[in-house]
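Everything below, folded, please.
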Amino acid sequence: MSAPTSHRSAEEIGRTEQGPRPLPELGEQRAAADLSSVDTVLPNGLRVIAVRRSSVPLVELRLRVPFADPADTSVGSAHAARSEVLASTVLTGTAARDRVAIDTELALVGGELDAVVDPERLAFSGNALVSGLDTLLDVLRDVLTGAVYPADEVERERARLVERIRLARSQPNVIAREALQDHLYGDHPYAKEMPEADEVAAVGRDDVADLHARAVLPRGSVLVLVGDLEPDAAVAAVGAALETWVGAGEAVALRPLPAVRGGDLLLVNRPGAVQSQIRLAGRGLERTDPRYPALQVANLIFGGFFSSRLVENIREDKGYTYSARSHPEFTPGGAALLVDADTASEVTAAALLETRYELGRLSLVAPTEAEVDTARRYAIGSLLTATSSQGGLASFLVNLAGLGLGIDWFAGHPERLAGVTVEQVSEVALEFFAPSAFTGVVVGDAEVLSARLGALGGVALP
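Okay, here's the model as predicted:
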């Protein structure tokens, strides 16, 4: 008879031994360099990347169209509103197919197609059985060259968007994100991630059709195909299907953002809130910078995964937050380091103090070899896991393409990560993780927070 199993006490539940948790050794890695691929530009200016990954008989499609305001006007423009309505209605009908016909043809080949938009790009994502690739491409061609934006569909989707935006603007995370973007980037169009509800309500069918004609352009765009396919044949199929997608000019990319500079945080008042959102931001590095692998490892050690110092401190040890993290964000012409934590109001100042402490500790005290080794292995393993599926690889590659990179960068990154040293991590930590390198916002009830944050310092009070 086996001995009874002991149970953890209430105090032990949710807590773990401090320090990096051991990770299993990485298994044999499939070399990305062995993937058969083609990366080329078609006569209409569309860049096409086709990659053979034959795990299942499917093909994943990603199309990225840079989608900044052609007039490059400020945050107050109607471009964001028109873009949202366009993305919501571009698949609702063409001269040859209505919404039902589009969905039916794709379903018959085991496929689907969706569209989303943000300040940087209009993105189409889809998939189908390999045998249905021609159908998937033909539907995409029809949408890109012949979307008609039926007035009833525009009216219905516009009303849905207005309600969604009004609801989203009441959510603490959305309030915090918008406050941070405004604090960092002012009136740059990148800060306008969500249009105003009244701007959307004013969008008409002709507005959307005109934007499509002016901005949905192949030159400067990139299409990625990953699946059980022959890359050369896939590129030829894309060329034949999309040869009629043409247009004057080039898809408009956002102008570079101003660099993030350290400074005081801004307290944004949210009366009556029982929780606060801490959002910090500092300057990051682009993926092409030779120091980026070391910065990636440093970020993991600080707050980039569950065994990080920040999580161990303010979640595991002190219980100030359920979730804390740090992560890079790649922006037009640059990058930022972001730190997020949601806390109860009464411990907000204490959580900010501990966050600053962990930033300072990383920037001034070299991490251990064990910490660096754990972070290196986690970075390599998570990269390979995220790109192990056809869809994951397609999404990763189209994001790289938006930064001007290709599959060669992806293939070489595990080796770059494996070569990161403690000294390299210490060097980038000193420059990028010093508390003085960060700014940001705290969103919460100013009446509750002001006294403690004022005593802590470095926070501009309302």
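
Only C-alpha atoms from now on, for both contacts and neighbour counts.
Will do.

From residue 190, how far off is residue 73?
11 Å (Cα to Cα, to the nearest Å).

Quick one: the strands in the chain, in order.
Assignment of strands within the chain using DSSP state E yields the ranges 37-41, 47-52, 58-66, 112-117, 121-129, 222-227, 265-269, 275-283, 324-331, 334-344, 438-444, 459-460.

Let me have the ones you listed in TSV, extended by mean neighbour count.
Converted to TSV, the strands of the chain look like this (neighbours: other Cα atoms under 10 Å):
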stretch	mean neighbour count
strand 37-41	18
strand 47-52	25
strand 58-66	25
strand 112-117	18
strand 121-129	21
strand 222-227	28
strand 265-269	21
strand 275-283	24
strand 324-331	19
strand 334-344	21
strand 438-444	27
strand 459-460	18
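
okay, those in a markdown table with distance to residue 250 next?
Shown next, in a markdown table, are those (distance: least, Cα to Cα, whole Å):
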| stretch | distance to residue 250 |
| --- | --- |
| strand 37-41 | 14 |
| strand 47-52 | 12 |
| strand 58-66 | 9 |
| strand 112-117 | 18 |
| strand 121-129 | 13 |
| strand 222-227 | 12 |
| strand 265-269 | 39 |
| strand 275-283 | 30 |
| strand 324-331 | 20 |
| strand 334-344 | 22 |
| strand 438-444 | 35 |
| strand 459-460 | 43 |
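
who wins for proximity to residue 375 among those strands?
Residue 375 sits nearest to strand 324-331 of all the strands of the chain, at 13.5 Å, using Cα to Cα.

Mind giving me the packing neighbours of that closest one?
Strand 324-331 is packed against helix 292-299, strand 334-344, with contacts defined by 3 or more Cα pairs under 8 Å, 6 or more residues apart in numbering; DSSP states H and E.

between those, which gets nearest to residue 184?
Using Cα to Cα, the nearest of the helices and strands packed on strand 324-331 to residue 184 is strand 334-344, at 10.3 Å.

What sits closest to the most centrally placed residue in the chain if chain neighbours are left out?
With distances taken as Cα atoms, centre = their mean, residue 329 lies nearest the centre of the chain, 7.0 Å away. Spatial nearest neighbour of residue 329, chain neighbours left out: residue 336 (5.2 Å); criterion: Cα to Cα, 6 or more residues apart in numbering.

same check, this time on residue 244
Nearest to residue 244 is residue 145, by Cα to Cα, 6+ apart, at 7.4 Å.

what's the burial count for the one you found?
Neighbour count for residue 145, taken as other Cα atoms under 10 Å: 19.

my guess is it meets residue 243, correct?
No. Using Cα atoms under 8 Å, residue 145 is not in contact with residue 243, being 10.3 Å away.

Between residue 73 and residue 190, which has more neighbouring residues?
A direct count of neighbours by other Cα under 10 Å for residue 73 and residue 190 places residue 190 higher, at 24 against 14.

Pretty sure the more buried one sits against residue 120.
Yes. Taking Cα under 8 Å as the definition, residue 190 is a contact partner of residue 120 at 7.2 Å.

want to put them side by side, so please do this one too:
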Amino acid sequence: MIDRQTAPEFKDIDHIELIRPEHIKLENGCNIFSFNSDDQELVRIEWIFANLRFDLAKPLLNVAVNTMLTEGTTKLSASQIADQVDFYGAFLQVDYGYDHSQVTLYTLNKHLASTLPVIKAVITDSVFPENELETFVRNQQQKLQVSLQKNDIVARRKFNKAIYGDTIYGLGAEFEDYKTLQRDDMLAHFKQMYQPSNCNILVAGKVDDTTLNLLTKSFGSEWSNYSVKADATQPELAPAAEHFYFVEKPKALQSAIRMGLPSIIRSHPDFPSLQVMNTVLGGYFGSRLMANIREDKGYTYGIGSGASSLNRGGALFIATEVGADVCKAAITEIEKEINILKTELVHEDELSLVRNYMLGSLLGSLENIFSHADKFKNIYFSGLDYDYYDRYTQMIRSSTAEDVLKTANKYLDLDKFYKVIVGKY
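Sure thing, here's the model as predicted:
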């Protein structure tokens, strides 16, 4: 019988065992990574493609082509694609990211043979009908007009442009950019990008021989490469010379603040230490920024900091929305917390809480086989191996107050911060 008067024994997390995939390299250059679990008769398949080189003259090609993949093929209309997937209780979605775009299918194993041909048609035979393109452009322009009324979105766009310049990372679509979309350009982009040599397939769930045979047959010898190789190189990042941006909105009740600077990415040896330092500063609900700006001063409902890691660049950032009348005071308090982190050692109780939070979050994120596949994506597309997670957990467990102080001084240079304020200042 459970003794509910006694708390469970506390145990340190010293190692997290991750499921590793089986790998198949097809003759056409496509990689298949499979994560098998017999828990349910369900499978998730992701087709992941590296985005093509960013073209400033046609900035929306990557996102528009990916978003419109399900709008029609030579034989299927958008509604027919949706109906055929829905009929089998499956789920199909397309997702765009700065580095990669992907198509994802969730389906019961028994329906894979019926749903897979639909996905293959989407990936190999999309035609971007002119009427659907016109609807897409119109809808996106309307969404953009609404989004630009939101201070936090304007601040994020300004910040990314300042940090990353005229690259795919710094892109903030403008109303006129949608007029550059032409069907012929999209078809050419699609053929070059959505080809096997530029594709990694991740399949997770109940992955038996039947599943793998269906995948290798459909996306192996039956899928050939385009005559033009996918160019996934990207322009060099060029941060702006100007470090302060203010967009005035006289009637604003709140001001959006976003501040930070370019930083290291996941493949850098210091990245785990940076994550520890960031968590102390603003990376969870009990962080110093939350304790000061929200709990003590009452300037905001929420504030946080983050360390983003993309293939070709990263950033440290702090984001919040505060009452317009306390904007300057909030920035002063943010800078005060950064300076304290750079000059005073973190108390062991606080650091212990952060360690436990970070390790617990990592362990808690591994709830199913899909989670293990997601962890693999983090390292695979960063050029890392599984020893990254061993180093990550070890670095968290062994972090000291001196480590946090050193990392803060190394990466939090307020003189190099970019500051964006939208609202009143």
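
Quantify their similarity with the TM-score.
Remark: TM-score between the superposed chains equals 0.87 [TM-score structural alignment, normalised by the length of the second structure]; 414 aligned residues with a Cα RMSD of 2.8 Å.

What residues in the first structure pair up with stretch 281-301 of the second structure?
Under TM-score structural alignment, the counterpart of stretch 281-301 of the second structure in the first structure spans residues 302-322.

Endpoint to endpoint, the matching stretch covers what distance?
End-to-end for stretch 302-322 of the first structure, by Cα to Cα: 17 Å.

likewise stretch 174-182 of the second structure?
Separation of the first and last residues of stretch 174-182 of the second structure by Cα to Cα is 16 Å.

what about it, distance to the chain center?
Distance, stretch centre to chain centre, for stretch 174-182 of the second structure: 24 Å (Cα atoms, centre = their mean, to the nearest Å).

Pretty sure residue 330 of the first structure sits against residue 292.
No. Using Cα under 8 Å, residue 330 of the first structure makes no contact with residue 292, being 11.7 Å away.

Which residue of the first structure is paired with residue 418 of the second structure in the alignment?
In the first structure, residue 418 of the second structure lands on residue 439 (TM-score structural alignment).

what's the answer for residue 205 of the second structure, then?
Under the alignment (TM-score structural alignment), residue 205 of the second structure pairs with residue 227 in the first structure.

Same check on residue 352 of the second structure?
In the first structure, residue 352 of the second structure lands on residue 373 (TM-score structural alignment).

and what of residue 123 of the second structure?
So residue 123 of the second structure corresponds to residue 144, using TM-score structural alignment.

rewinding a little: which parts of the match of stretch 281-301 of the second structure are buried?
Neighbour counts over stretch 302-322 of the first structure (16 or more other Cα atoms under 10 Å) mark 302-316, 319-321 as buried.

Quick one: mark the members of the residues you listed that sit in helices.
With helices defined by DSSP state H, the entries of these inside them are 309-310.

and stretch 161-172 of the first structure, which stretch of the second structure?
Matched against the second structure by TM-score structural alignment, stretch 161-172 of the first structure falls on residues 140-151.

and stretch 26-38 of the first structure, how far apart are its ends?
Using Cα to Cα, one end of stretch 26-38 of the first structure lies 29 Å from the other.

which outside residues touch it?
With contact meaning Cα atoms under 8 Å, 6 or more residues apart in numbering, stretch 26-38 of the first structure is reached by 48-53, 231-232, 235, 377, 381, 384, 408, 410-412.

list the residues that contact both of residue 190 and residue 120 of the first structure?
Residues touching both residue 190 of the first structure and residue 120 (Cα under 8 Å, 6+ apart): residue 254.

my guess is the residue nearest to residue 329 of the first structure meets residue 260, correct?
Yes. Under the criterion of Cα under 8 Å, residue 336 of the first structure makes contact with residue 260 at 7.0 Å.

quick one: common contacting residues for the two?
With contacts taken as Cα under 8 Å, 6+ apart, the residues that reach both residue 336 of the first structure and residue 260 are 281-283.

Would you mind giving those as TSV with distance to residue 57 of the first structure added?
Compiled in TSV, these are given as follows (distance: Cα to Cα, whole Å):
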residue	distance to residue 57 of the first structure
281	42
282	43
283	42
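
for those, which one is nearest residue 159 of the first structure?
residue 281 (34.4 Å).

Look up the closest residue to the closest one, ignoring the ones flanking it.
residue 338 (4.6 Å).

right, and that neighbour touches residue 260 too?
No. Shown here, residue 338 of the first structure and residue 260 do not form a contact pair, counting by Cα under 8 Å, at 10.7 Å.

Now the common contact residues for the two.
Common neighbours of residue 338 of the first structure and residue 260 (Cα under 8 Å, 6+ apart) are 281-282.

Which parts of the stretch 1-150 of the second structure are helices?
Secondary structure of the stretch 1-150 of the second structure (DSSP state H, counting those that start in this stretch): helices at 61-67, 78-87, 112-125, 130-147.

for those helices, which one sits closest to residue 190 of the second structure?
Among the helices of the stretch 1-150 of the second structure, if distance is taken as Cα to Cα, the winner is helix 61-67, at 6.5 Å.

who does the closest one touch, helix- and strand-wise?
Going by 3+ Cα pairs under 8 Å, 6+ apart, helix 61-67 of the second structure lies up against strand 91-96, helix 183-193.

Other residues contacting it?
Helix 61-67 of the second structure is contacted from outside by 51-52, 54, 94-96, 101-102, 128, 181, 185-186, 189-190, using Cα under 8 Å, 6+ apart.

okay, those residues in JSON lines with distance to residue 376 of the second structure next?
Shown next, in JSON lines, are these (distance: Cα to Cα, whole Å):
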{"residue": "51", "distance to residue 376 of the second structure": "19"}
{"residue": "52", "distance to residue 376 of the second structure": "23"}
{"residue": "54", "distance to residue 376 of the second structure": "26"}
{"residue": "94", "distance to residue 376 of the second structure": "20"}
{"residue": "95", "distance to residue 376 of the second structure": "18"}
{"residue": "96", "distance to residue 376 of the second structure": "19"}
{"residue": "101", "distance to residue 376 of the second structure": "17"}
{"residue": "102", "distance to residue 376 of the second structure": "15"}
{"residue": "128", "distance to residue 376 of the second structure": "32"}
{"residue": "181", "distance to residue 376 of the second structure": "34"}
{"residue": "185", "distance to residue 376 of the second structure": "33"}
{"residue": "186", "distance to residue 376 of the second structure": "31"}
{"residue": "189", "distance to residue 376 of the second structure": "28"}
{"residue": "190", "distance to residue 376 of the second structure": "26"}
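
and which of those residues is nearest residue 68 of the second structure?
Using Cα to Cα, those come closest to residue 68 of the second structure at residue 128, 6.6 Å.
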